[in-house]
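Asks: okay, here's the prediction I keep looking at, along with the sequence it came from:
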Amino acid sequence: MGHGYEGEASNSAVAKALGISEEDVDNYVTIDTNDSDDGLVYNYIAVFNEATPPEVLAAAGVGEDDLSVELSVNVFDEEE
């Protein structure tokens, strides 16, 4: 089941939500989901890898101890 976070359009949406570049998203971010047992997605979680530069973490508002930030379930919705 696709969660709507594959491809370049998703990198753009995540970059915009986090305030970082699409290249930084591509290089350092993995998207996970917080979902129910029956597959209902409550929200997305941007998980930064340990090699992420401190300035990218700071720009995204992520602490070096946590390396993740919650994103709205609507982060991948296309604007009308």
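Replies: Received, thanks.

Asks: every contact and neighbour count from this point should use C-alpha atoms.
Replies: Noted.

Asks: ok, residue 71 touching residue 44?
Replies: Yes: applying Cα atoms under 8 Å, one finds residue 71 in contact with residue 44, separated by 5.0 Å.

Asks: pretty sure residue 60 contacts residue 16?
Replies: No: under the criterion of Cα under 8 Å, residue 60 makes no contact with residue 16, lying 9.9 Å away.

Asks: got another one to weigh against that:
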Amino acid sequence: MKQMSHGFEGDASNDVLARMLDISVEDVENYVTLDTNVSDEGQLYSYVAIFDRSTPQHVLEAAGAEGSYSVQLSVNIFDEEDQD
């Protein structure tokens, strides 16, 4: 399988995406590209998880992407949850 790039490489980002999409980190690495929904002025409205057309049906179903191959995600998904 080919490695997909979501633009926010790193274990922490993959973990967050996997948790938000309810899929495995391996599925994120293999099938997800992360895009952004921004205004003309550059304001970030949301992230969009875009699934490769080769994504297995069970992964699409788990992530809620069946039929559309994409899922809208909050602009805050990468915010730090706990800071000590």
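Replies: All right, it came through fine. Keep in mind the model is a prediction, meaning the values are calculated, not measured.

Asks: looking at residue 60 and residue 16 of structure 1, which one has more neighbours?
Replies: Set residue 60 of structure 1 next to residue 16 and count neighbours by other Cα atoms under 10 Å: residue 60 wins out with 18 against 15.

Asks: ok, the residue most central in space within structure 1 - contacts?
Replies: For structure 1, residue 46 is the residue whose C-alpha lies nearest the centre (Cα atoms, centre = their mean; 3.2 Å). Each residue near residue 46 of structure 1 by Cα atoms under 8 Å, 6 or more residues apart in numbering is listed here: 29, 30, 31, 32, 68, 69, 70, 71.

Asks: what about 10 Å?
Replies: 14, 18, 25, 28-33, 62, 67-71 (Cα atoms under 10 Å, 6 or more residues apart in numbering).

Asks: give me the stretch of structure 2 that the helix ranked longest in structure 1 matches.
Replies: Secondary structure assigned by DSSP state H gives helix 8-18 as the longest helix of structure 1. Per TM-score structural alignment, the counterpart of helix 8-18 of structure 1 in structure 2 is residues 11-21.

Asks: for structure 1, just list every one of the helices.
Replies: 8-18, 22-28, 54-60.
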